[in-house]
Each structure stands twice: as structure tokens, then as C-alpha cells.
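In: Everything below, folded, please.
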Amino acid sequence: MKIGLFFGSFNPIHIGHLVIANHMAEYSDLDQVWFVVTPHSPFKTKSSLLDNYQRLEMVYRATQDYTKIKPCDIEFNLTQPNYTINTLVHLQEKYPQYKFALIMGEDNLKSFHKWKNYALILENHGIYVYPRVSEHPDSYRDETQFDKHKKIHHVNAPIMELSSTFIRNAIKEGKNVQPMLPQHVWEYLDEMNFYK
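Out: Predicted structure coming up:
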């Protein structure tokens, strides 16, 4: 079985994440997509992050109706900050029967050469890339050195211009964000008064 790993803080998870994950599960050779909830990315500050388990709970609620999409908390017990290479090693040890691949946006592919042990990741795992809008539409396509790599698969997923930051700010301003979130997630956020 081939599993696509979609890493993120999911603070909160929104319909954009689900649309991309579902597209990967339905329109690529991935059998499942796992949302890997990141406790703390080396590239992000922790300030506005909800608790790990609250974010995992949102991912659980968002994915409970999808058979091919699952939450994953593997990074909760790994040394921080988490590096993707370490997570992949742990997952491969824990689930030797699965093949793991990464899912990332074109913008991340552009900086992939800065990742810890990126060459080792590419050697052992496929990468499934979804399109992102940029100020210069061709900039990612031109600049990435990995475009022709046999392990990199560009998947023509819908372009989702929705961000968790936008949603958090909208909630803070008292705006209605219900259409941007899976229903179960919206109910949980509302009930817990998150981001207000």
C-alpha cells in the first residue's frame, strides 16, 4: 500500500487541505493520504499554535467520513524540532509493509534542497506535488531543479488559495468562516472558542 504524507500544523485544518488530500487519494496512485500533524516546524514560531491534541482532534473530525484519509500523530513522540527525514525513518520502521511518499506544494518543492537530508528523502520516497498560485505563475516551474526527477510527480490538483492564517484572523475579527471548514471542525472551533 502506498501512503501519501501531507505534513502541516493544521491550525486549523480547512476545506483546502481536504480537497487536495482527497484529490491525491482519488487521482494519483496513492492508496491513502495521512495528515501528519506537526507539533513544531523548524520554520514556524509556536505563538499562535493550538495544543497538539486539539489540532489532532480537528484533523480526526475532518477526516472521519473519508475512508482514504487518516490523521497521524507520529511526530508527537519524536524529538523536536521535527525533521521530515526522521519522521520517514520512524514510519518506515513502524509500518514496513507500506511505501511512503510526500505530498507538498510547488512552493515547498522550490526550497526542498534546503531540507535536512533531502537527497536521501528523494532516493527512498516519491514526492507528489500540487500546484500553488504565485505572484509570478511560472516562477516555481522555472526555478526548481527537481522538475525532471523520476521520483517527483506533479499532480494537477485544484489550486486552493485558502490559508489557516486567513481563517484564524477572520475568526478574530468575528467573521463567519463556516464555509471554509469541514462542518465537524467548525462546530468544534465554535464550541471551544478557538482563535477568538
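In: CA atoms for contacts and neighbours, from now on please.
Out: Noted.
In: Surely Arg141 is in a helix?
Out: Yes: judged by DSSP: H, G, I helix; E, B strand; the rest coil, Arg141 forms part of a helix.
In: Summarise which helices and strands the helix or strand harbouring Asp190 is packed against.
Out: Taking DSSP states H and E as the criterion, Asp190 maps to helix 183-192. Using 3 or more Cα pairs under 8 Å, 6 or more residues apart in numbering; DSSP states H and E as the contact test, the elements touching helix 183-192 are helix 52-63.
In: what does the next helix-or-strand element following the helix it packs on contact?
Out: Remark: after helix 52-63, the chain's next helix or strand is strand 69-72, criterion DSSP H and E. Residues from elsewhere that reach strand 69-72, judged by Cα atoms under 8 Å, 6 or more residues apart in numbering: 21-22, 25, 32-37, 56, 59-60, 63-64.
In: what does the helix holding Asp190 contact?
Out: For helix 183-192, using Cα under 8 Å, 6+ apart, the contacting residues are 13, 58-59, 61-62, 178.
In: Leaving out chain neighbours, which residue sits closest to His23?
Out: Ala157 (6.1 Å; Cα to Cα, 6 or more residues apart in numbering).
In: Asn117 contacts Ile85, doesn't it?
Out: Yes: using Cα atoms under 8 Å, Asn117 makes contact with Ile85 at a distance of 6.7 Å.
In: Could you also give me the structure for this next sequence, so I can compare it with the first?
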Amino acid sequence: MNKKVGLFFGTFNPVHIGHLIIANHMAEFSDLDEVWLVVTPHNPFKKKSSLLENHHRLEMVYKACEGYENLKPSDIEFALPQPNYTVTTLAHLQEKYPTNVFCPIMGKDNLKSFHKWKNYEVILENHQIYIYPRIATGNSEDKFLDHPKITRVAAPVMEISSTFIRRAVKEGKNIKPMLPAAVWDYIKLMNFYR
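Out: Modelled structure (predicted):
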């Protein structure tokens, strides 16, 4: 049986409840069977220096996914050449799991720059893309919104950022409610973002 798998890409530096709420909403309220949280080792658009090491971010995603049977951590991109692109990951996954149907998940705001993605036409041709809402900033993404390969899911609008969390931890703020408990404990144990 074909399994429909949503791919939620992120540096997850750190993974927070916003990520979990979106991923779980996609797994529970769309036709996706599972959502894989794909930890990206290095986004070509981000400075690598601010990233925790790959295995620490993956460990936090493992801890965050505990108890959610339809959410799975994935380190699939760790073995791919860097910088890596979504189109490469999708091809690699399709080859490794030929019976699965893979569907990238992205925030509505990312559709604005989607046309700049490497081989975005190939992605659109071969994969359904699941979009979750973000606080609106203009309408330049409209050219994709009516595309037959774009599926909008009315997930909660989450405006928690990993950047905010890192800054708050550095300032000694208690932001425990924004993180899965096991992730908060791990950050404290490892003394991250101080």
C-alpha cells in the first residue's frame, strides 16, 4: 500500500511547539499518513555558524516526536552532498522508498520564493505540495496558490521562531511552554544557546 508522507523540512534549531503543532495537524487533518521532520544539515540561504551540530538538532527532533506515532524524525539529508536542494532529496527518497508518495510541506510565505528553488518545476510536476498558513505579507504567491499540485491545509497560524527562542535562552528567559518538555530539558542539560 502506498503511504503518503509529508516532508516538513527545517534546521529545527531548536524544534519547538510551533513545528510540532503544524506537523501533527498535517498528519491528523490532511490525507497524509505520516509527517517526517527532515533535519536539514545546512540551508544554502542560512549562515552555518549559528547552527547547532546536526546530531544535536536531530536528537531534539527525536525527543519532540516521542509519543506521536505519525511523526518521524529524518536525517536523510545528512548523507547527501552539501549544499543540498529539495529536488535532490525528493529524488533520493523516491528511489529509497519507491512505494511512498512524498509531499513537501511549506508555509504559505515560502511560496513567494518557490520559483527560485532549484528545479522547482520538477518538484511541482512530481509532487503534491502541502501549504500551511502564515501571517500574510502580500499576495505575490498567488500564481502558485491555484496550482493543481498545491494543497492548502487550514492549520493553526504559528508565529514562534527558533531565532526568538535562541535569543530568549541566551537572555535567561523561561520559555518552557514554547518547547516540548524533553527538548527544553536537553537544551538545559547541554547548555545550548547560552
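In: Can you pull the TM-score for these?
Out: Aligned and superposed, the two chains score 0.97 in TM-score terms (TM-score structural alignment, normalised by the length of structure 2); 192 aligned residues with a Cα RMSD of 0.8 Å.
In: Structure 2: matching residues for stretch 102-121 of structure 1?
Out: Stretch 102-121 of structure 1 corresponds to residues 104-123 of structure 2 when matched by TM-score structural alignment.
In: all helices of structure 1, in order?
Out: 15-27, 52-63, 84-94, 106-110, 118-124, 139-143, 164-172, 183-192 (DSSP state H).
In: For these, give me CSV that also has mean neighbour count and distance to Gly4 of structure 1.
Out: As requested, the helices of structure 1 are arranged in CSV below (neighbours: other Cα atoms under 10 Å; distance: least, Cα to Cα, whole Å):
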stretch, mean neighbour count, distance to Gly4 of structure 1
helix 15-27, 19, 8
helix 52-63, 20, 15
helix 84-94, 15, 11
helix 106-110, 20, 15
helix 118-124, 13, 13
helix 139-143, 15, 22
helix 164-172, 16, 21
helix 183-192, 16, 22
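In: which stretch among those comes nearest Lys151 of structure 1?
Out: Taking Cα to Cα, helix 118-124 is the member of the helices of structure 1 nearest to Lys151 of structure 1, at 6.7 Å.
In: That closest one vs structure 2, mean deviation?
Out: Superposed on structure 2, helix 118-124 of structure 1 shows a mean distance to its aligned partners of 0.4 Å (mean Cα distance after the TM-score superposition for structure 1).
In: how close does the corresponding residue of structure 1 for Thr11 of structure 2 get to Ile69 of structure 1?
Out: Counting by TM-score structural alignment, Thr11 of structure 2 corresponds to Ser9 in structure 1. Ser9 of structure 1 sits 16 Å away from Ile69 of structure 1, going by Cα to Cα, to the nearest Å.
In: So which of the two has more stuff around it?
Out: Each of Ser9 of structure 1 and Ile69 has its neighbours counted (other Cα atoms under 10 Å); Ile69 has more, 24 against 20.
In: Can you give me the separation between the residue lying closest to the more buried one once chain neighbours are set aside and Ile152 of structure 1?
Out: Spatial nearest neighbour of Ile69 of structure 1, excluding adjacent residues (Cα to Cα, 6+ apart): Val33 at 4.9 Å. Shown here: Val33 of structure 1 relative to Ile152 of structure 1, a distance of 17 Å by Cα to Cα.
In: okay, those two: which has more neighbours?
Out: When Val33 of structure 1 and Ile152 are compared for neighbours, Val33 comes out ahead with 29 against 19, by other Cα under 10 Å.
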